[in-house]
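1. got a structure for you, letters missing:
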C-alpha cells in the first residue's frame, strides 16, 4: 500500500477517509476551499468549465486570459501567452486578427525590403552546442526543459536534494524520460556549502531552469535581482501552475498538471459535464507541453541576450497550456453561441463530417470539415447522401462505413481535402516503430515518430521511450539523449569542475551537504 507513496491510504481505510473528506468539503463552496488550500500552500483547485476559466478573476488579473477588442464581436476574452519574458509589456498588448486588406498599404514597403539571410549551419553541430544549463527542476514539466535542450547540444547539469523530495515514481520513473541527457549532482541547498556550490554553478551557466512560484524562486535566492548579481548574462527559465505576465491572487498557489486540468475546464470537458469531471490521463497531459512552451520562452530570451547582452527571466505556466489544448473553444464575448460542443467519453466527433465511424474491420476517423458534402459526392458508395440534410446523416454514414474495411475508405477519400485514418493506439504505434538500443543507433531523421527500447539501461531493466524525432533540423545535428543518470552519479566530477578540491568534496559528502546517490540501486526495490 505504501510502495509508491502517492496513495498512502490502505485499502481498508480509503472509504472511511474519503467519506470524511467529502463531508468536510460539503461545508464550504469550492472557491473558498481553493483559497484556503492556496494560502496553506497545499495544491487544490475548484473545478471550472472553459467559460468559467475565461471569466476567472485570477486568469484575468494575471494575463493568462486577455480581453481583445475584436472588430467583429467587440470585447472578446481569449487565452493569453503560452510563453513570455518577465517585464515584457508586449505580453499584455494583443491585437485582434486583421480584417481583410488591413495591411495592403504596407505591402509596397514590405516587398521592397532586401531578403533576410537565415543563419546557415554545416550540419555538424547542434543548435545549442556550448549552452550550459543548471537544472533545478523535478517531476515532469520542469525536467522536460533540460531534456529537450540536451537534444540540441546543451550541457545540462541536474541539481537535486541529497534526499529525494518526492516518491520514487515521481523522482525516478518519470525521470527515465525527463532527465535524459543530463549529469546529476545532489546538494543540500539549505546549507551554506550547498548554496555556495550552486552559486558557482550559476556563475558559469547560460541558463538556470526551475519549476516553482515567484515566492519559491525568491526563497531559493533566484530573484531577478539576485540572479543578475550572480551572473548578469544568465537566463532563468521558470514555470509554475498559475503564473502569468502579471501578478494575480493565485500567483503563489501551488499546483500541478491535474489542477490545471481542473481549473481550465479540461476535466469538465473530458468527463462530460460539471457533475462528472474526469481527469484526462494521469500523467503529463499538460506537463510536457508546458516544458516545451518554456523552451520557446528561452528561445526569445536567448535572442534578446544576443542583442542586449543581458539575461532575464523566461516564463511559462501550466494553466496557460491547459487553455491552449482547448484553444478552439477558448473565447467568449457578448452574444457568443453556447458552449455546447461534444464532451465526455462517449463523444465520437463534432457533426457527421468530423467523426469516428466503425468500418467492417475497425474504427476510422473521417475528417471533411471544409469539403463536407462535396467529399461525399466523390465517393460512389456515399454520393446519394451528399444532398441529405444533416439530421440523421451521422447514422446513415455509420451504416455505409460499416460495409467495407478501412483501406477501402482510405482509397475512396484519397483525392481532395478530406481524409480517412484508422484509429490507432499508443501501444500499436510503439510496437510498429520500435528500435532496440542493442541493435545500434536509431535512425531518427527520416520519421515523425520512433520509440527506442533501451535494453542496456543502467537500471538493469529495459524501458521503452519516445525518440526525439519531433523537431529535426535540416542543417544541424540532433542527438538521442543519454540515459537518465542515477541521481548523484556525477556529484564528485561536477563539484571538481567548479573548483572544489577532492578533500572539500569528501567533506561535503561526509557532512551531508552533498551526496552520491539516494539508494544503492538505480530504482529502489
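-> All right, it came through fine. Keep in mind that what you see is a predicted model, and the values were worked out from it rather than measured. Residues are numbered from 1 along each chain as shown.
2. only C-alpha atoms from now on, for both contacts and neighbour counts.
-> Fine.
3. tell me the first helix or strand C-terminal of whichever helix in the chain runs longest.
-> When the chain is parsed with DSSP state H, its longest helix is helix 287-308. Remark: after helix 287-308, the chain's next helix or strand is strand 312-317, criterion DSSP states H and E.
4. name the helices or strands packed onto whichever helix or strand comes after that next one?
-> As assigned by DSSP H and E, the chain's next helix or strand after strand 312-317 is helix 318-324. Packing partners of helix 318-324 (3 or more Cα pairs under 8 Å, 6 or more residues apart in numbering; DSSP states H and E): strand 74-79, helix 257-264, helix 287-308.
5. another one to put next to it:
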C-alpha cells in the first residue's frame, strides 16, 4: 500500500494493521504511528473499539459525541470499518494483510484463529508479516483462555502486593501499568522483528510476537526479584519508600509533600545541611544508606520534624540549592500546565474534523533527525474505509456494496 499519509519518521514506509480494543494494542500502535508508521485501525462497524464508548465525551456537530480518551489513544491512525466475521469483510481484510508489514491484535487468544486469520494462515499469504498479539496471560499456558484485564494482571504479577501503605487495603498502580507496559513491549518487539526481517539473515520473513500483561508486570519487579532470589524475602507495601535505600520517599511539609532522594554521601550531606540537621549527620546509625534504611522509621520522623515546619516551596528550594534530588507531588492539573513541559513543547494539538484542535500528550521519544509524528486525533469510525479499500483494488461500486452490506 502507498505511504502518502505517513510522516517522515523512522518507521515511515511501514504499514501496520491494528485489530485492537481498549488499551494494550492501541497503545502499542500509537507508539508505532508516532514514529511514522502508517497505522490502519480495523474495527467492526457494529461493535467498534469499546474505548469509543468511554467518557468523558466531546460534542461534535449534530448529535455526534466523541470519546476524549479515544481521541488521544488513537491519534495518527486511519479507521477502516470491516466485519471480519463476514465473508466480504474477511476478504477485504486479507487484501489489506497482503500489503502490510505488521498486524497488532489484542483480542482474546484464538479469536482471530477461529476466523481463519491466525498467524499461520496469514504467513502463507504474506510471509513477511510480523504478527503481534498482546493478551492478558499469553497465547498458551493454563491461564491463556482467561479474560486478562489490567487489574487482574497487576494482581497476579504481584504489583498490588507491594503497592500502597503497610497494613492498608490492596491498591493498584494509579495508571493501567500492565496494559501500558505490554503496549510498549509490543511496539519494541515489533520494531525488533522488522529489523530482523530486513537483515540478510532474516530472509525477509516475519515472525509471531507474543506479549502478555502478566509477564510485562512481572518484568518490572527488579528490586523484588533481587531480594527474593538472594534471600527468599518477599516484598511488602512500603508506601512511597524505596525497597533498599533511605531517605528515598515522600516526606510531609506544612502544606503538602515533597519527595527526596538523599542516598549518596554527597546528597545526604546536602540534605542535612539544607534542613539544618547536624545531629542526624553525626549519628552513626545514619552513616550510610544501608544503615539509614535499617533505621528508616526513626530517620523519617526526624526529617519530618524539620520539613513540617516549612512549606513545600521552601523545602524544595533549600534542597535544590544543596543539590539534593527532590520534587513536589503534583496533581494532574499542575502536570498538564507545567512550565517545564510547556517549554519543551510536550503538549500539542491534533486536528479532528468535527472538534478542531484536540490537546495531546506528547511522545517521550525525542529523535534528533526524525521527530515524532504530530498528525490527526483519533479518527471517526470508518473515516478512511473508502480510501484504503480503493488502494487495495476495490472499485467504487465494490466499495459501495461492501460498506452497504456491513451497514445492514
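-> Sure, I can see it. Note that this is a predicted model, so its numbers are computed, not measured.
6. mind checking the TM-score on these two?
-> Here the superposed chains carry a TM-score of 0.81, computed using TM-score structural alignment, normalised by the length of structure 2; 373 aligned residues with a Cα RMSD of 3.0 Å.
7. okay, residue 480 of structure 1 and residue 447 of structure 1: tell me how far apart.
-> Per Cα to Cα, to the nearest Å, residue 480 of structure 1 is found 14 Å from residue 447 of structure 1.
8. what about the residue mapped onto residue 188 of structure 2 from structure 1, how many neighbours?
-> Using TM-score structural alignment, the partner of residue 188 of structure 2 in structure 1 is residue 296. Residues lying near residue 296 of structure 1 (other Cα atoms under 10 Å) number 19.
9. ok, now how distant is residue 296 of structure 1 from residue 208 of structure 1?
-> 15 Å.
10. residue nearest the centroid of structure 1?
-> Residue closest to the average C-alpha location in structure 1 (Cα atoms, centre = their mean): residue 289, at 1.8 Å.
11. quick one, what contacts it?
-> Applying Cα atoms under 8 Å, 6 or more residues apart in numbering to residue 289 of structure 1 gives the contacts 141, 321.
12. residue 394 of structure 2 belongs to a strand, doesn't it?
-> No. Counting by DSSP: H, G, I helix; E, B strand; the rest coil, residue 394 of structure 2 is not part of a strand but coil.
13. and it, what pairs with it in structure 1?
-> So, by TM-score structural alignment, residue 394 of structure 2 is matched to residue 500.
14. what do you get for residue 213 of structure 2?
-> Checking TM-score structural alignment: residue 213 of structure 2 goes with residue 318.
15. could you verify my assumption that its match touches residue 288?
-> No. Assessed by Cα atoms under 8 Å, residue 318 of structure 1 is found out of contact with residue 288, at 9.5 Å.
16. which SSE is residue 310 of structure 2 in?
-> Under the criterion DSSP H and E, no helix or strand holds residue 310 of structure 2.
17. what's stretch 42-58 of structure 2 in contact with?
-> Contact with stretch 42-58 of structure 2 is made by 17-22, 65-70, 79-84, 355, 381-382, 406-407, as judged by Cα under 8 Å, 6+ apart.
18. among those residues, which lie within helices?
-> Per DSSP H, helices hold the following members of the contacts of stretch 42-58 of structure 2: 68-70, 406-407.
19. right, and residue 206 of structure 1 touches residue 129 too?
-> No. Residue 206 of structure 1 lies out of contact with residue 129 (Cα under 8 Å); the separation is 11.7 Å.
20. more neighbours: which of these two?
-> More crowded of residue 206 of structure 1 and residue 129, by other Cα under 10 Å: residue 206, with 21 against 15.
21. how near is that one to residue 267 of structure 1?
-> Residue 206 of structure 1 is 38 Å from residue 267 of structure 1, by Cα to Cα.
22. and for residue 307 of structure 1?
-> Residue 307 of structure 1 is 43 Å from residue 267 of structure 1, by Cα to Cα.
23. next one: residue 237 of structure 1
-> For residue 237 of structure 1, the distance to residue 267 of structure 1 equals 28 Å [Cα to Cα].
24. if anything else comes up later, I'll come back, but that's it for now.
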